[in-house]
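S.K.: Got a predicted structure here, sequence first:
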Amino acid sequence: MPNRGLWNCPSANSRPRRVPVLAVEDTSYRLSLQAHEKIDCTILLLEGNTPKLEDLKCIIYDWTPVFVSRPFALSSALHLKRLCVLGAPFPVDFGDQVHQLQFIDIRAAHHGRHSLADLVKCLTQGPSLTTSNLSIYGPSSIAQRHYLHTLNLGLSAANDPYLLFDRLFLPSIKHLDLMLRRCTTADWPHLASMLKRSCPPLTYLYLHGVPMT
């Protein structure tokens, strides 16, 4: 694959010059960045037009938790197939569109910027994804709703709420109505695990189409 828009910052003594605008007319290109400076590496992408970018690799040796100021929107690089960022938090806005990523590897030493919701988006919107390595940090992945006492959900098989129930903590739930249309699994243990975790004063439970053994 031809290299286009190659930009390196190889030593701590060198100062990065004005970031070049990334705009090419070739079929594809690759961007490789190595930086010792506390720079915002997303400027390379945000100040240019990168619709044909297919391969992006960033290695950041020195950084502070605030130097990455803006998320990288996948919508600005619709043909991106490989994304690798090592050493620094690199927030990615997965958006709502289907992406073409095949390989994503974002490993931050500390203070990762991705949540469990980001991971779900990455997986559900990437039909070509073969490798995913994301650092997930932040608050507990358990969604606590201490005051919720009534919950009614009716979903199709395409919207299986297992990810939600695996995270829910509902210690006050009294009325629970759950309907799963055309569920094809033989067992759905996520409700039982949520109830065991929450120990609620449940007085009404209605299940329709929820397989439980």
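M.R.: Sure thing, it's come through. Residues are numbered from 1 along each chain as shown.
S.K.: For the rest of this, base every contact and every neighbour count on C-alpha atoms.
M.R.: Fine.
S.K.: so who does the nearest residue to F94 once chain neighbours are set aside touch?
M.R.: Residue nearest to F94 in three dimensions, not counting chain neighbours: L74, with 5.6 Å by CA to CA, 6 or more residues apart in numbering. Counting by CA atoms under 8 Å, 6 or more residues apart in numbering, L74 touches 80, 92-95, 99.
S.K.: which among these end up buried?
M.R.: With burial judged by 16 or more other CA atoms under 10 Å, the buried subset of these is 80, 92-94, 99.
S.K.: Work out for me the element the residue nearest to the spatial centre of the chain sits within.
M.R.: The centre of the chain sits closest to D118, judged by CA atoms, centre = their mean, with a distance of 2.5 Å. Of the helices and strands defined by DSSP states H and E, D118 is found in helix 116-124.
S.K.: Give the buried residues for that helix.
M.R.: Within helix 116-124, the residues scored as buried using 16+ other CA under 10 Å are 116, 118-119, 121-123.
S.K.: Comparison target, given below:
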Amino acid sequence: MDLDATAFWIARSGLRPLSIGINLSRYRAYGPFLPQILGSIVSQSFRWKDIEMTIPVELESILLAPFAAGSLPHLANFTSTIPNPSSTTIHFLALHSAPRLQLLQSCAYHVHIDFRGRPHDIKSLRITDGGISLDDLVFCFTHCPLLSDLVVSVRSGPTTILPCEPSTTIELAYLRHVTLSLSTGADPGLLFDRLLLRALISLDLRMDVEGTADWPSLKSMLARSRPTLEVLMLDGVPIFETTLTECISYTPALTNLATTGVECTDTTLHALTLDESGTRGLCPLLERIDLENAEDCSPNVMIEMILSRRTRPESANITTRQRLKHLNFGLFELDNIRSNPHIAECEKDGMRLSNY
């Protein structure tokens, strides 16, 4: 790829909307003209439609500049990958400049999203690495009513735009998939206390919180929303075991449950144990259970829970029960249950038992 070829390609495209996919991760491989080549492409940002770029960190400001200072009337999909993004440069992504944008994916380290107070029709928003502020996350929830997919890293710091007492419910009727990674000091509790997410299918929540205080905001969101949640993954979320069991009591369609940092005992196992009639026990459709902190669970109670979730020919409730396929139990000593002949038969039949 060289400067003359880029100029020829741009001239030949006329005024048509541009779809561009380029991997420029190896700076030296393209010689000293790489900034000019990318500058030529950026000069046509008013024609961008679909952009997928992998660029070196030295050029991230050039690529993202049109969001801050330009018009992107045709842009529908934008994906940028920046290995080792800058930790000092602040990038302003003004989404009002791209009114047709449906997908935005960026791994720039420090991003500020500006909606100019207007709603936006974006459906998929993925901002990782250093990520956005907690206030920007709130703006995403309040300005993107059609959002269906959200993958965001949130920097440390409190939110300053929500009052302490929840008042107005924030409903996103189409939001199905959420992955949030929150740094120390970023507590989205005030936001979760008012979220209504009835369409939610998967929630992956990762927090870095000091202390052992119970975090009730997840429970309140699930109780309010009652979503048809299938995947719930909690890493470092500071909740007690009783809060966890109440959370999953609101998600009967769950097929995948994973917790890291939640101390689980026989209380959790009893809550997950099904009876023959299917009237007792939480989340009867679980296919995978990952409990990192389950070393204090009793082998007999663990065996009872597992066997209650394996379809048996004599079960009258066979049509409503899934086969438990995969279990991870952290430091729990698996030999204590593998000696049971019924568990051995389950493993022989394809069920997987493992430790982290």
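M.R.: On my side now, so go ahead. Everything numeric in this text was worked out from a predicted model, so none of it was measured.
S.K.: And the TM-score between these chains?
M.R.: TM-score for the superposed chains, counting by TM-score structural alignment, normalised by the length of the first structure: 0.57, backed by 150 aligned residues with a CA RMSD of 3.6 Å.
S.K.: hmm, back to that, with secondary structure and distance to S140 of the first structure added, can I get the buried ones among the contacts of L74 of the first structure in TSV?
M.R.: As requested, these are exported to TSV (DSSP: H, G, I helix; E, B strand; the rest coil; distance: CA to CA, whole Å):
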residue	secondary structure	distance to S140 of the first structure
L80	coil	31
V92	strand	20
D93	strand	21
F94	coil	21
H99	coil	27
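S.K.: Closest to Y61 of the first structure out of the residues you listed?
M.R.: V92 (19.4 Å; CA to CA).
S.K.: What distance do you get for the residue nearest to F94 of the first structure to K81 of the first structure?
M.R.: Here L74 of the first structure is placed at a distance of 11 Å from K81 of the first structure (CA to CA, to the nearest Å).
S.K.: cool, I43 of the first structure as well?
M.R.: Applying CA to CA to I43 of the first structure and K81 of the first structure gives a distance of 20 Å.
S.K.: I figured L257 of the second structure hits R288, correct?
M.R.: Yes - assessed by CA atoms under 8 Å, L257 of the second structure is found in contact with R288 at 6.4 Å.
S.K.: if we can go back for a sec, how about the buried ones among the contacts of L74 of the first structure in CSV, adding distance to D105 of the first structure?
M.R.: What follows is these, written out as CSV (distance: CA to CA, whole Å):
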residue, distance to D105 of the first structure
L80, 13
V92, 12
D93, 15
F94, 14
H99, 15
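S.K.: and of those residues, the nearest to H36 of the first structure?
M.R.: For these, the nearest to H36 of the first structure is V92 (21.3 Å; CA to CA).
S.K.: List the contacts of the closest one.
M.R.: So V92 of the first structure contacts 71-74, 114 (CA under 8 Å, 6+ apart).
S.K.: Out of those, which end up buried?
M.R.: 72-74, 114.
S.K.: mind listing the strands for the stretch 1-150 of the second structure?
M.R.: According to DSSP state E, counting those that start in this stretch, the stretch 1-150 of the second structure carries its strands in the segments 18-23, 48-54, 77-81, 90-94, 103-106, 110-114, 124-132, 149-154.
S.K.: give me the stretch of the first structure that the fifth one matches.
M.R.: Residues 82-85 of the first structure are the counterpart of strand 103-106 of the second structure, counting by TM-score structural alignment.
S.K.: hmm, who's touching that stretch?
M.R.: In contact with stretch 82-85 of the first structure (CA under 8 Å, 6+ apart) are residues 54-60, 101-108.
S.K.: And for stretch 18-25 of the second structure?
M.R.: Outside stretch 18-25 of the second structure, the residues that reach it (CA under 8 Å, 6+ apart) are 30, 47-56, 82-83.
S.K.: of those residues, buried ones?
M.R.: With burial judged by 16+ other CA under 10 Å, the buried subset of those is 47-56, 82.
S.K.: wait, what's in contact with I337 of the second structure?
M.R.: Applying CA under 8 Å, 6+ apart, the residues near I337 of the second structure are 299-300, 302-303, 343.
S.K.: Can you tell me which of those residues has the most neighbours?
M.R.: M302 (22 neighbours; other CA atoms under 10 Å).
S.K.: other SSEs contacting the helix or strand hosting it?
M.R.: M302 of the second structure is located in helix 299-308, with elements delineated by DSSP H and E. Helix 299-308 of the second structure is packed against helix 266-272, helix 335-338, helix 341-348, with contacts defined by 3 or more CA pairs under 8 Å, 6 or more residues apart in numbering; DSSP states H and E.
S.K.: For it, grab the matching residue range in the first structure.
M.R.: Alignment note (TM-score structural alignment): helix 299-308 of the second structure is unmatched in the first structure.
S.K.: Measure how that helix sits relative to helix 341-348, angle-wise.
M.R.: Counting by axes from the mean of the first three to the mean of the last three CA atoms, to 10 degrees, helix 299-308 of the second structure lies at 50 degrees to helix 341-348.
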